[in-house]
Each structure stands twice: as C-alpha cells, then as structure tokens.
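Asker: heads up, no residue letters with this:
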C-alpha cells in the first residue's frame, strides 16, 4: 500500500497518470506480457467484452480503446495469482473475516468449489456433483419456493441470465434481487410510465450530433472512463457540456486522451465541461424544476422556446406540470438546490439555445429518496423541447456493470410483466409463478426475519454492496444455505449461512469450451447494443465451470426430473440458448445471425421512434413538487433546537482505485487521497465551524427517523477530515466503509433502491488512539 497522504491532483483526467497506473496494475498482477495481449483483445470481433462498465464501444473492429479502470478490471481477472485450497487450509473463516476487502480479492482467482465446514471453521474442497446435490437438497426441502432468493450481478451474460431466470421460475419463484435494485431501478421505474421504455433512447451517433450534453450525478472519469472520449470530441466540435455535481470531479473538468500523441507529448489536455454547477446533494430536482420554470416564463412572455407541436402531438399532462411549476417559488428552488436563481436560469438558457440535447445521469441521481421523481422531471424537461426521438437528443441513463441492462432484458426482474411469463410458459411448457418477488432490500428483510432460507448469488459481492451492514450480515447469517458463484474471494464468502458454498466460474477473458466447442456469450450495453464476447485466455483452473454450465447443472439436479427443459443439452452449444431467447423475445429475431456481425446489433427502442407504448399511447408529463420533507429535512428540524449540533447530508461514492465493491488499491488520484480510504470530504468552513481542523479524525453517525430508546445505532468510526471543494452542509465518503450508515428502509420511493447518496449524519471527534486500527482493517467496519 502506498504512503498515506493527501496531495491534491493538479493534472487532467487520463494522461500520463493513467498510463502509470496501468503499468503498475499489470506488474502487480504478474502479467506484464500476457496482460498486454489480453487488453488488445478486449472489445474486438474475435475477443471478449470488457468485464467493467456498460459504456458502449464506438467500433468493435477498431483498435483498443484505452480505459484505465477497464485495464484494472481485465488485469484483476487475468491475474496469475490463485486462491486455491491451500489458502483456505491456512485460514479459518474467522481469520479471513478480519482481512480487508482489498486483501480478500487480491489473493487471486478461485480454483476449486469449496464448502464450509462448521467444525473447523474452514472452507474445504467439494466435488461439483456434490455441490449441486447440496443446493438441490436445500431447495427441494423448502416448503415454499418463495423461501429461496436468487441474486444476480450485472456481469452475468445474457445466456447465463436467461437460463437462470428460467430455472428459478420453473422452480417456482420470482425472488430476483439484482444489482439493478441497487443502482438504476429508478431509471426504469421513472421512464416506463412516461415513454414506455426503461432504457435510454440515444446511441453514440447521437453524441456526434448533439448541441448540448447535460450531466447529472455522474463521474465518468472514474466510473465510465471511455465516455470521456465522447465528451472530449463533443467539446472540440463546439457542443456545450453542462455538469451538475456537488463535488469538483477532475474527469468533468479536463481530460488528456492517452491515445492522443500530441496531448501526451505536449502535456496538454481538453476541457470537458463548458459549465459546472455545484449543487447541494439531492438538489437535482429543484434545479430541473427551476430550469422548467424558466422556460415556461419565457414562453409565457411570448418567446418560442417550447416545442408546442411535439407537446400537442406526442404528449399528455403538460398543462398540469406547467401550472405546478408556475406555483414554485424561487426562494424554495434556491434553498433546495444550493444554486442561485441566476445560475438556474443560465443553465436553462443553454438548454433553450441548443437545437438538440442529451441528458446523462448516474447513481448520483438514482440513489435518493426522490430519485424517480427527479428522473421524471428530467424527462419532462427533455419533452418540453421535443428532445426525445430525434437525432442528437434523448435520455441517457449510464449504467454500471457490463450487462446489468441485458440481465433485465433477459427477465431478471422480481416484477416480471405478464407477457414475459406467458411467453415463457408457452415456449417451455410450464406455468410460471405470477406473484411478484422480493427486490434486494426486501430480500434482506426477509432473510433477517426468517422468511428467506436459501440465498444463491450469481456473481457480485452482496455483503459489501448492500446497505445497513449490520442488518444485512445478520440476515445472511440466518440463512440455512448461502451460495456464491464467483471468480475471486470477497466479503460475501466470509459472511455466510449455516452451510455455505463457493462455486468458482470462468471469467469473461477465458476460453469457454463445451461439448460443441469454444463458446461466446453476449451482453447488452447502456445503449441497447448486443454483441458477443469470446475469451482468449486459458482458464485459471481446470476445475472452473462457466456460469451457463453452473446454472444448467444446478437446474438438472434440482428440477430435472420434473422439467421439460433440456438443461444439459442447451449448454453444449450456447447458440441453442440464443435460439430459445429468440423464441421468447421478438426483438431477438435471427439472434445468432445478427450477433455474428462485428459490433452486433441494436435492440429496438420504441421511444426513439416516437412510438409510445404507454397506456395513453403518448409520452406522459408527470408533475412533482420539489420535496421539502426528506430525511435530511426532518433530521435538521429535530436538531434545530440544539445549536451546537450540525446535521450533514452524506453521499457515498467510490474511489478511482475501485469498481463497485472491488477495490484495486488505496489511492484516489483525482481527489488527492493516497494510501487510505477512511476519509470524509468536507468544506473547510464546516471543519472550522465544528471546532476541528483538516486531518482530524471523526466518527460518523446516522440521524434517522427511528431514533430513540432501543433504536439501532448506525455508526462508522475513525474517518479523517479532508477539506474539499464541496457545498457546505454536505459530505462525501467511500463505500463499502460507509454502508453501515445507510438504513435498510432508506430507499427510493416507487423503486426501492437504497438512498445511499443522501444520508443525514452528524460528526463527533474520534477519541480512540489513531493507531488503534490500520486504515484498511476490515474490522473497522465489519460488524459481528
């Protein structure tokens, strides 16, 4: 681990810093030669899809498109390190639980299926057939299939996800918590009632044609680095790029393209944002409402700024929305947004002057209590000027994991539409369960309350990704059986049920050979492009199975005697699985033929055609008042009488050395944090107001509605104050270290996503000796 220091970064995103980081990553994973060859095969016609983010590729037949965090993801999977039976023989689970998340994953690729042995408190090797028999025995012993919970990570391929949802529904439940429940669920929940689809409508070609790009609650420099190339090109041709973010993020300010020889040789860079507005945490809806109000004011004054033809022809509900906005006061909009009336009007004028505009957003929008309302207001604003269904315009929710969107397309959804269930029943000859299942937060509550008995995870790191760590870990430990399909060791494997299995699988980079020969799998990116991915590296172990094979063999062991589905035959050749996908989903007609074309194909998006598959057969404006009764509002009201207690709003975020819960290292280069993670970003004036100084240590405690005698205390101790450019009253800190602060019932209305970006907290000086815990010690946040 590097030296602990705070040293603010003055350079651009990308550039030589990114190249140095990539070099260090490849050397650290002991793959300097193989790693380079592997990287050059990413996103190529005969190569594999990057297992990182879901940002689309400009051209799958092009040369490698540089992405620092994509390199880290590929290198972590292609590492020469191995976590075999020897590792588990040398450590009890209790000992492993004391290690950091970074240490656990840094042990390398898992090589054998392992079963937990309570007597020795160790994981022991187990044969695959015995592992499947153990899961089948537990599942078949449940009196109700709804006592089983089946989680899915966004890294699962379309083929694996399709088989998985088919098996689980033939088994008898719709309990499908997945990573969408924790990230972009509000995007779908908000857009489907408005425009008939829960996905973005734009393509990369739209970024070439747009006049303005508005970015809300997103940090592409860390979370979707390849997006910076599109933003850079847009800026260079004169498009306006308007960013709304509480933090000053380097990737939204300047970018040096590591593939641009001139910029690299001259140490120059390209500006990204033409305008940058630092709003308060959670202030996005107030900003959007203010922009809409300004456009209505201009229209009422006789200017022609609204697309009245689009509104009258394609939409319903505009008059109610307009009337509500006329009643909003600028005092409220300023207070709730943290921006001035002049700033909001200026942003609206940029939008009004653009002939076309794209709105992008990330989890800085979706992980709030009022995220669905905010997204619907964003779509309202787009519709006011007809910016859906024409070139260079539209909504663009930027998703995280490489196939999180594809998994939902394949039917990984706890609230499946009746049409999907009808078609599954017709094609496979069974009656699918109709009752809605549990989402992620509901699943945690069910396990905690003894209603969920078996937890099966197809990828991911559930224990580290989820909110309210104490409740989540207690829930997992109450299960009779927990099972994790995974490539590497992680926190979820040491927070286990009474019985537990670790089932190691192939990674995206590895050759997948079945009876029909080498196989490829498909994924769907954030812009509905479906393409194939074929590994090039030998498997990390001869004992690994592919995710489709694991699902098929589990299904055969569990329900094979009563199922009409030829599970094992299907995984002999994944083209057979794609044929079945085509039989269920009309948009996948000629699936195998179309995906064989380099770059794949785009799924139909009716909203981009201005075909509105809503009950009204139109796009619908939805009215929302700016919220004045959020958890932070209520917490501040309760503490108003205590003049010496300041309630802050905390947002959780990832570092630049991190992807979701995977921590590659302890540096956050762009924010100037090195060798440590337990830091909290805070305005320097707030530090002084607390009577503290930059670098002091504090404890963070959630102030929640359940406060009182006997209430759960949610704390995260020993965080270093770091003075940062962030609005007063707001804080930012890394997850998973801050997940214990997120109450289980702090969720997005009408979506259920944990509201991890808006937690009311107080800070108190940390009194324990600073040296009491290493900064990376898992026990600093591990509970129980």
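Answerer: The structure has been received and is ready for your questions. From a predicted model like this one, the values you see are computed outputs, not experimental measurements.
Asker: switch to C-alpha atoms for all contacts and neighbour counts from now on
Answerer: Fine.
Asker: longest strand in this structure, please.
Answerer: In the chain, assigned by DSSP state E, the strand with the most residues is strand 715-723.
Asker: which other residues reach it?
Answerer: Contacts to strand 715-723, defined as C-alpha atoms under 8 Å, 6 or more residues apart in numbering, come from residues 6, 678-684, 687, 693-702, 737-738, 740-741, 766, 770, 780-781.
Asker: flag every buried residue along stretch 78-87.
Answerer: When burial is assessed from 16 or more other C-alpha atoms under 10 Å, stretch 78-87 yields the following buried residues: 78-85.
Asker: quick one, what contacts the closest residue to residue 251 other than its chain neighbours?
Answerer: Distances taken as C-alpha to C-alpha, 6 or more residues apart in numbering put residue 221 closest to residue 251, at 4.0 Å, once the chain neighbours are dropped. Neighbour list for residue 221: 13-14, 227-228, 249-252 [criterion: C-alpha under 8 Å, 6+ apart].
Asker: take this one as well and set it beside the first:
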C-alpha cells in the first residue's frame, strides 16, 4: 500500500512497523480490557502452554519448551481472552432477543455476547431459544436421531479444537449408530495434505519437529501468513534469520510477519523498533501460480544435475515420468503462469540446491484450491529430488490451523474408515463398523440441500459460515429436522434453526474439568505430531456446563440404549478413554504414561525415518500442466484469494483490525493492484462489485458481493484479495478440489466493476 494513500479512505492507513513489537502488546491489553475479566484472563495466560496448564486454543504450532514462563502470542492471548471472558450469554439474552433479531447482529457481536451458560432449545412459536434441562436435551436428540429412516441421513461435524478424548468418543458413538458421515473442519483447510502426502511419502502429516528448524540451512515458506495465523512461529523464524539461514517466502501478498518481527521477549528489539528481518527473498507469485514456480525450480535442478541420485535410486519411484513432464513444460508458460521472471525462479533453485538440509513450510494458500492436492504433490517432489525428507534438519511442514485438527483425524474422525480401524473397534468394543465412505463437509451440505440428510450435530465450529456458498448453505440447513450445536459461544450457525434446534454449552479448555474421580486433563496433537496434556485451571463460566466428553456420552446413552460401550465408565476417568484410544490405535502405545511426561511424546511418522509405508518407496507424482484451469478465458478476469484479518481466527472475528495490512475498523474491502485498478478505470477508495466467474451445474445463479471498497495494495497484476468468510459467497459448493473436497477459496476467477449508483 503506497504511503501517499494515507487517510484517503476511512480506515485505511499503511502500517510501517514490524510484526509483534509494541503494537502486539497494545492489542493484547485492549482485548483483555474489552472482555472485562482481566484477573481471570491473566490467570489463564500464566497457565497457557505450561506442563500443568492448558494448550492454547489457537493455532497448532508446537511449544518450544514446556518450561517457558510465559509462552503465548498475541492471537493466542486473544483466543484465551475470548474464552475466559467475563461476558455471559445467559437465558436473559435470548429472552430479550428473538432469533430473527439476533440474525441482524454481526458475527463479532454474536460471539462477543459471551459464554453460553445453559442448554437451550429453539421454540418456533416465540422465535426464541428457551432453557432446557440436560436430560431432556439428550432425550430429544436421541429420539430425533433414532427417528431417521437411515443413520446415513445424519451428519456429525467436528471442529479441530476438540480434544482427542472427545473426538474418539464422538466417532465411537457415530459408528455404533451406523454411519461414517464425518464432515470435519479439516475438509475446509488441510485435507489436500491428508490426501496428497500419503500418496507421495506414505503418511498424511509433516515430517519435521521443532528441533529440525535449529538444524536446517534453508527454509522455503509457501502460502501462509505466520504473523497473523500462527505468530509463535515468528520466534522460530527469527532464530533462523539471526543465524544466517536463508528464508525464501513465496506468497502473492507481502505479509509483515514474513518481512520483519520484533520479539516482545527481547527488550533491545522492542526499543529499536525495526525488528529482525525474516525473509531473505520474497517472491510474489500470482495467485495459483505456485505449481509453475515449483516446476521451474525443479526444471532447473534437473537441467543442472543438482539431484541426490543415491537417495532417488534407493527410496523413490517415478523420477522418469517427472523429468519427462518437466522437460515438456516450457519456461514461457512457467513465467506467464507464475508471474515471476525466469531469473528469479532459477535464483530460488540455486538457494535450494546449495543447502544440505531444507524445510518447506506451507499453509492454506497451497491447499484451498481446486488443485490443492496437486500443489502438495509438487512440494513433496521438490523435497524428494534432493533427499530432503527423512533426515535431521529437513522435511515438509504443513502448518495447521486449529489446535487439534490433526489429532482429531488421528483418533478416528474420518469419513473413510479402513478395514483395520473397523476391526480394531470391533475387537475393543464389540460392535461392527460400517465400511461405506461417508460425507465430507461439502458432501454433507449437498446432502442436506438435496434432502438426503435431515440431521446435523456439530461438535464445535461454525460450519454454515465456514463452508462455501453460504446462500445455498443457509437455505439448505433451515430444512433440517434436527440441528445440535455443542459450543462455548453463540455463532451464526446456531441461528439457522431446524424443526428442532438445541444448543449445548461446554467447558472451555481454560476451565477445570472435574469428575467424581477428580480433575481431568485432555490431550491434543500439534502440527508436528507431538501429543501433550491440556488441563484447565479456571472456575467454569457456569455451573451448568459439561465437558465435551460428558456431552458426547450423554447423547450416546440417549441415542444408543443398547450400546456396547460403557459411556459412564469412560467419562468418569479420562485415562480410560486414552486406554481405548491406545487399544484401537497402537500408535498411542503406553499413552497414559507417556503423555504425563513433560512435553508429552511424538507419534510415529514413518517418512521422518524414511519408512515410506505400504509401497516401500516414496513416489514422484506428476501433475500435468500448470493449473491452466486457474483462470477462465475472457477480458478482465482476475483471480481472487480469501484471507484472514489479523483480528480473526477462522470464523471468529475478535475485532475489526487488520493492523499489518493497514486496515482498521472495517472488513468490506477488496485488495487490488494499482495497475488492475487503472485497467478498469477505477481508483483507490471506489465502491465496487465483485462477481464470480465460476459456474455451478448444481445451483446456477449469479454469485457476487456488492458495494465493497477497492483498496490499492501491493499484489501481482491479475491477483486480488478479500476477507474470509465474506468471500465465500463467490465459491459454489461444487467448485472444489476433486481429490480432497476442499473448496477453492484461494483461487476464484472474478470480474470487478464499479458499483452502480442506487
């Protein structure tokens, strides 16, 4: 954003400082004050990421050391304050406001109402949620689910902040009920990782640990924004920069966290004000041009014989087909699609070739495309060419969002059960598991839209807002017979009422979880397969709250009166749940002992030690072309990506500040280059309409946002950005990655024009 644009548009003023620093501390202070429970929140912050404390409910970045005295970041502090708030959404709120009135509130205002305190059931006659007892709530849910003609007519969504223990019980309940319909937040973010990496390296997880970052001699960062989405990573990047490790950033937007960082834990940096430079080189690739960039790097490596031939011969298959594809890919096409000069791509390849140990990090800028699986394949190919998987200081690092989105998957939240999983559950709990594949998130919404699914149970999350095509989704979900939401706070999905809608308030991760056998802890798995304990210490926000495991058990007992599972026995002592996890998933061997060790333990990741799974070898996988389907033909078509603001975590809007991008107090903006504005006869600050060029065979119609404000920004020509979830309306349900089902939020062909005068 140019400096001369200051104050021309309300709420738009360039930010000149580093990521972190005094601005981050000021932001934390403001959010603590706003939530009106400073004593409660600061007490919680002293326990975040500590051995006897709780895991941060924010991102899944691993803890550098569990003995750290004060290990949290700005957005982690916001997440804790948001949960430990003194505000309460009591029955009085719902008595005062109808659901129709609440629908007019902003998403920020809904969650800012505070913690839900009692179970509530929707009353259509008064258009209000009314208090209901726990036993009656469970009974209604069980009765409604059993009334379905087929268990496959119910969908069971899971949020990635759910603990391993709750997720394991949830999948047991659902499978005993008789379905594998497990739409999950992973479907909306890193499902391309879960699909692509097993095909490439035999496991759907990253291969590095935090210790590997101390050993690498080059790091490549693709498609993620650590300054906003996982700020604790900035400390690791700072350490790499200070020891001279080249950090290469590949991203359409210049994100401040990848440029400069001032660590609040280092007084000299705070006083200096400028911070530590992070990325040595920043390549602003066109949106969706990453495969072209990667193929250009690989083409140079092959041409210059900069390969690890011994590793390739011993550990891989498919090199010949990859080389043929690279040879057939022209530099002219690579340059045109990536938006970068050949010299720049070759320079990046030389940095890669000169390093012995390389880590590649990537985020949803690589996975949330209609070709996300292909993107991940090419990242793996790049690393395999020089043996950069399975040795210290090298490997692939998908940077996950939700704190336990990876763990939920590990303990059975998957719509694609394996025969081995089914047999392990049968052997341990005595019931047969259906083997037919169930619904992912997009398939679930389509089934609801078509009337093939009639019930939705959500263990956390805000599915209706997070999924693509909200106009279709909202309309579809209002036709449900049953909607159940297990949550800490009110959100918009709760206001999309079915014939019967029930809100079940749960404990937060910051709070004491007490059973008859004493205080309990849960476990989570971070982005690097480390499993550790999380135990809250705060008094619950309401005496009527139940833990997620207890709520799942309550639903299960009402739903499955003849259940083979002793639900009360399991939830009385969570060690028993962990014993069950270990029995079904031997990868958790000696679970209860190992998780009590400081820092927990790492799950086995075969590719980290060059164990490539069933095939015995890693595989180079060819993706023909350069994602030519990225743009539709026609004059004036741009490619739009959705991004999160700095005051946001997934669909949770903490406030209206996107500090590092220079946006304050608003979200109705579209970031666009100066040249693209001029080409359309537009100027910074003009009101514009954005219309999707994606066509839906299932739900035809115009998808557009209107009256947004154009903001001149440093982006490659042909690339534009707007916020998630505001941009979701531009993505039809059937426009997703064919392999992973992930909606194409990050590469939407659009046309932009001035808003017509009303």
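Answerer: Perfect, thanks for sending it. None of the values given here were measured: they were computed from a predicted structure.
Asker: what span of structure 2 is the longest strand of structure 1 aligned with?
Answerer: Strand 715-723 of structure 1 corresponds to residues 704-712 in structure 2, going by TM-score structural alignment.
Asker: with stretch 75-87 of structure 1 instead?
Answerer: Counting by TM-score structural alignment, stretch 75-87 of structure 1 lines up with residues 81-93 of structure 2.
Asker: distance between the ends of that stretch?
Answerer: Its start and end residues considered, stretch 81-93 of structure 2 measures 21 Å (C-alpha to C-alpha, to the nearest Å).
Asker: now residue 231 of structure 2: how far from residue 112 of structure 2?
Answerer: The spacing between residue 231 of structure 2 and residue 112 of structure 2, counted by C-alpha to C-alpha, is 23 Å.
Asker: again but with residue 500 of structure 2, I slipped
Answerer: Computed as C-alpha to C-alpha, the residue 500 of structure 2 to residue 112 of structure 2 distance reads 25 Å.
Asker: who has more neighbours, these two?
Answerer: The neighbour count for residue 500 of structure 2 versus residue 112, taken as other C-alpha atoms under 10 Å, is higher for residue 112 (23 against 18).
Asker: residues contacting that one?
Answerer: By C-alpha under 8 Å, 6+ apart, the contact list for residue 112 of structure 2 reads 82, 87, 654.
Asker: so what's the last one up against?
Answerer: Right, the one you point to is residue 654 of structure 2. 78, 82, 108, 112, 647-648.
Asker: what's the match for it in structure 1?
Answerer: Under the alignment (TM-score structural alignment), residue 654 of structure 2 maps onto residue 664 of structure 1.
Asker: distance of its match relative to residue 683 of structure 1?
Answerer: On the measure of C-alpha to C-alpha, residue 664 of structure 1 and residue 683 of structure 1 end up 28 Å apart.
Asker: ditto for residue 542 of structure 1
Answerer: The spacing between residue 542 of structure 1 and residue 683 of structure 1, counted by C-alpha to C-alpha, is 53 Å.
Asker: between these two, point out the one with more neighbours.
Answerer: More neighbours surround residue 683 than the other of residue 542 of structure 1 and residue 683, with 19 against 10 (other C-alpha under 10 Å).
Asker: so that one touches residue 726, yeah?
Answerer: Yes - if you go by C-alpha atoms under 8 Å, residue 683 of structure 1 and residue 726 touch, sitting 5.6 Å apart.
Asker: thank you, goodbye.
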